[in-house]
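Undergrad: predicted model and sequence below, questions to follow.
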Amino acid sequence: MYSLHVKSALIKSPYWKKLSEVNRHRNTIWSFYRNDPWNVLDFVAFTLWIVGFITRFIVRDHAFEVSKICMSIDLCLWYMRCLHVFLASERLGPKLLMIFHTMKDLMSFLFFILIFLSAYAITTYSLITTSSFVIWTNSTYFTTVQNGGNLTNIEILRNIIEWGTWKIFGSTSLTTSDSVEIKYTAKNDAYGFVTLILTIAFLVVAYVLLLNNLIALFNFTIQRVHGESHRTWCYHFYVVLKEYEEKDMFVPPLNLCLWPISYYMRKRLHDSTKKRNNTFIAHDNYDVKHIRKQQQRIAEKYWKEKQISKDGSIHQRPYVCRQCKCRGTEADYIESTFL
């Protein structure tokens, strides 16, 4: 009973309300950060780099393999991170958004493709390798070869994946690729005949049905993104410019070392601008402020329409990011388009 009174007193206290507001605000910021795919890409890239950097100093062959693989994947992710700059381009920005949306559609189809791929690859590979596992001397006596020719589990898994993956892209060869150490083929026997029938069925399902449905879904997604390309590009253009405007010129920790130099340069620039003509300065400031207001209205309109289309209600206040400094639903729907 005493604990209930203490709990109720804590809940009614102003400090508890402030803590709850801080916690709610922190969850909102974390949700916004997590929903941005570029932030997720940065987190994965930094994690791989830290793992690769630490394991590089461990003098073991397996640790060196982990370090090399992590560094290689991390380099690939940082190359992909450079695509963020192209969002500000009116021509390339919508194309990049089309790629992102089609990748989301592909992820939903990978579940079905993996099911058919696993069913076909494991079944047919077990059939064409039977002669290497079991050797019949006559109709009643046989001998078994251990592990199918001394293959490790990793090699068997790699051979199964490679055997089934190329069939998705239309390969009709019933012989394993030359990259494996021991080649297998579908012979002219019962195992080979069943493998041929299963290969035809898998090609019809995967190559004809699934891939064509995926292409049709891509076409619908591209048309939908193309219809909203200009409005979406205006928003991303504003966000990219705002982000690069607020960031420092130098990356951490160099920004701390070079801060006195940048402070001195800003001070000299500020002193030199006072000697200019006030007419031109006022005109330039007016143009910059006018462009900023236009970009801010476009960003507010984009987030409002996106929230309305998601929730189906105009009375619900949309969540607006702090990054673009929008101020809720006060912007008008009828705004001039930023050119």
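TA: Arrived safely. Numbers count the residues shown, from 1 in each chain.

Undergrad: please count neighbours and contacts with C-alpha atoms only from this point.
TA: Fine.

Undergrad: contacting residues around stretch 124-139?
TA: Stretch 124-139 has contacts (CA atoms under 8 Å, 6 or more residues apart in numbering) with 142-149, 160, 163, 184-187, 191-192, 195, 198.

Undergrad: which ones among the residues you listed lie within strands?
TA: When DSSP state E is applied, the contacts of stretch 124-139 are split such that 142-144 fall in strands.

Undergrad: and for V239, the neighbour number?
TA: Counted by other CA atoms under 10 Å, the residues lying close to V239 total 20.

Undergrad: A helix includes it, no?
TA: Yes - counting by DSSP: H, G, I helix; E, B strand; the rest coil, V239 is part of a helix.

Undergrad: L41 is in contact with R81, correct?
TA: Yes - counting by CA atoms under 8 Å, R81 does reach L41; the two are 7.5 Å apart.

Undergrad: and the buried ones among the contacts of stretch 124-139, selectable in ChimeraX?
TA: Buried subset of the contacts of stretch 124-139, written as a ChimeraX selection, criterion 16 or more other CA atoms under 10 Å:
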select :148,160,163,184,185,186,191,192,195,198
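
Undergrad: the spatially most central residue of the chain and M71, how far apart?
TA: Using CA atoms, centre = their mean, the residue of the chain that lies closest to the mean C-alpha position is P37, 5.5 Å off. To M71, P37 is 21 Å away according to CA to CA, to the nearest Å.

Undergrad: what does V240 give?
TA: Going from V240 to M71 by CA to CA gives 27 Å.

Undergrad: let's bring in a second one:
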Amino acid sequence: MKYGKQRITDWTKNFWNHLDLLAVVLLFFAAILRFTIPERDFDVARWLYSLSFIVYVLRFTQVFYVIEQLGPKIIMIKKMMADLGLFCVILLMTVLMFGVVSQTIIEPESKLNYDLITSVVYRPYFHMYGELFLEDYQGYRSLLLALYMILTNVLLLNLLIAMFSYTFEKVQERSEILWKYNYYAIVCEHVDRPYIPLVGTFIQICRPSPGFRITLGADHNSKITKFVKGRVEKHLADERRKTYQDMAYKVTNTAQRFEMMMEQLGDLKDDAIRKIPPFLRDTFGLDDLRELRPGTSYPKLQKTIKHEKAHSFLFGYSGQ
């Protein structure tokens, strides 16, 4: 008994099962009315047949979940329908507001009846689709129509587009994950789906599970939790190791660059020594010049440079 209640609960939680039940009920009543009501009232049966067909077509869209390109699009449509429902609440308030005001201005002496109620909604609703009824809005009334068109066709319409765009981007970012999840859900649903409608559904609810686990017990959940925790720890350890390796690589690369820079500085120093005038080479020697350091006083060198400047001034020695 407990197992049957659990199966019934699982069955009622599925949205597609609700569509199945609705389609079957509509078809059942349509078939009854087809053979019981007079021919002049047969439109009711036609309506039920039509609604049943629409529900069956909507139910068939679940098949597209297994297609990677179409599955996320079906999810987008479902979420956009929810956005559209919220938008319709705002739109209904705007339509009723303008409908009551316009009806009061255009037909101030109209009586309360069914035609009055329909006209309150009829006129502003078709304004959104371009049917403006300009003959009813002359003079200052056109300002009211202009304000309403700005609110609905500009502000509210762009709001709806923005809501749809946000939903599309949010689903598109996780399209692959959503597709895999719904693919798995379809596999779980059809693994023991009965071949016979209605009667097979009751048999499915009452019979034991065929072995494919849809719900897990405490032991299996504990094992899966340990497995996931271990994989997460391994992933974090790999990421830390990669970080340390990157730091070691950066340190090694910096040391190599420093060595290359020192070699280049040594080459520049050798080039500078080769460009020193010959009299300095002869006076100090090449080894002494290699020991020169900036900021250090060398009296012998300063004396030689002054002597060379005086000699050049007296005898025109250019030092070449």
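TA: That came through, no problem. Being a predicted model, the structure only gives us computed values, none of them experimental.

Undergrad: the residue nearest to the centre of the first structure pairs with which position in the second structure?
TA: Mapped onto the second structure by TM-score structural alignment, P37 of the first structure lines up with F15.

Undergrad: by how much does the helix or strand containing I75 of the second structure deviate from the first structure on average?
TA: Taking DSSP states H and E as the definition, one finds I75 of the second structure inside helix 71-106. For helix 71-106 of the second structure, the mean deviation from the first structure after alignment is 1.8 Å (mean CA distance after the TM-score superposition for the first structure).

Undergrad: list the buried ones in that helix?
TA: For helix 71-106 of the second structure, the neighbour count (16+ other CA under 10 Å) marks 71-73, 75-76, 79-80, 87, 91, 94-95, 98-100, 102-103 as buried.

Undergrad: which stretches in the stretch 151-300 of the second structure count as helices?
TA: Using DSSP state H, counting those that start in this stretch, the helices assigned to the stretch 151-300 of the second structure run over residues 157-173, 175-190, 199-206, 218-274, 278-284, 286-290, 299-315.

Undergrad: gap between the third one and the chain center?
TA: The reference is to helix 199-206 of the second structure. Centroid separation between helix 199-206 of the second structure and its chain, computed with CA atoms, centre = their mean, to the nearest Å, is 39 Å.

Undergrad: contact partners of that helix?
TA: The contact list for helix 199-206 of the second structure (CA under 8 Å, 6+ apart) reads 3-4, 7-8, 192-194.

Undergrad: tabulate those residues (CSV), appending neighbour count.
TA: Output for the contacts of helix 199-206 of the second structure, formatted as CSV (neighbours: other CA atoms under 10 Å):
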residue, neighbour count
Y3, 13
G4, 15
R7, 17
I8, 15
D192, 13
R193, 15
P194, 15
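
Undergrad: out of these, which comes closest to S165 of the second structure?
TA: Using CA to CA, R193 is the member of the contacts of helix 199-206 of the second structure that lies nearest S165 of the second structure, at 36.7 Å.

Undergrad: the closest one maps to what in the first structure?
TA: Aligning on TM-score structural alignment places R193 of the second structure opposite K247 in the first structure.

Undergrad: distance of the residue mapped onto I161 of the second structure from the first structure relative to F169 of the first structure?
TA: Per TM-score structural alignment, the equivalent position to I161 of the second structure in the first structure is I215. Separation of I215 of the first structure from F169 of the first structure (CA to CA): 14 Å.

Undergrad: same question for S309 of the first structure.
TA: To F169 of the first structure, S309 of the first structure is 38 Å away according to CA to CA.

Undergrad: what's the angle between the helix holding I75 of the second structure and helix 157-173?
TA: 170 degrees (axes from the mean of the first three to the mean of the last three CA atoms, to 10 degrees).

Undergrad: how far off centre is helix 71-106 of the second structure?
TA: Centroid separation for helix 71-106 of the second structure versus its chain: 24 Å, with CA atoms, centre = their mean.

Undergrad: stretch 200-214 of the first structure now?
TA: With CA atoms, centre = their mean, you get 26 Å for stretch 200-214 of the first structure.

Undergrad: thinking again about what came up before, residues in contact with the match of P37 of the first structure?
TA: If you count contacts by CA under 8 Å, 6+ apart, F15 of the second structure has none.

Undergrad: against the second structure, where does stretch 81-98 of the first structure fall?
TA: Aligning stretch 81-98 of the first structure against the second structure (TM-score structural alignment) gives residues 59-76.

Undergrad: what's the matching stretch in contact with?
TA: Taking CA under 8 Å, 6+ apart as the rule, stretch 59-76 of the second structure contacts 16, 19-20, 167-168, 171-172, 175-176, 178-179, 182-183, 186.

Undergrad: can you do 10 Å?
TA: Identification of contacts with stretch 59-76 of the second structure by CA atoms under 10 Å, 6 or more residues apart in numbering yields 15-20, 23, 53-54, 78-82, 164, 167-172, 174-187.

Undergrad: for ChimeraX, write the select line for the buried members of these.
TA: In ChimeraX, this line selects whichever of the contacts of stretch 59-76 of the second structure come out buried by 16+ other CA under 10 Å:
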select :16,19,20,23,79,80,164,167,168,171,172,175,178,179,180,182,183
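
Undergrad: can you give me the end-to-end span of the match of stretch 81-98 of the first structure?
TA: Stretch 59-76 of the second structure has an end-to-end distance of 16 Å (CA to CA).

Undergrad: quick one: map E263 of the second structure onto the first structure.
TA: For E263 of the second structure, the aligned position in the first structure is a gap, per TM-score structural alignment.

Undergrad: and E263 of the second structure, what does it touch?
TA: 257, 269 are the contacts of E263 of the second structure under CA under 10 Å, 6+ apart.

Undergrad: how about I168 of the first structure?
TA: 113, 116-117, 202-208, 210-211.

Undergrad: these: which two are farthest apart?
TA: Among those, the pair separated by the greatest distance (CA to CA) is L117 and V208, at 14.1 Å.

Undergrad: and the ones in strands among the contacts of stretch 124-139 of the first structure, which is closest to W49 of the first structure?
TA: T144 (46.4 Å).

Undergrad: would you enumerate the residues in contact with the closest one?
TA: Counting by CA under 10 Å, 6+ apart, T144 of the first structure makes contact with 130-136.

Undergrad: nothing else from me, thank you.
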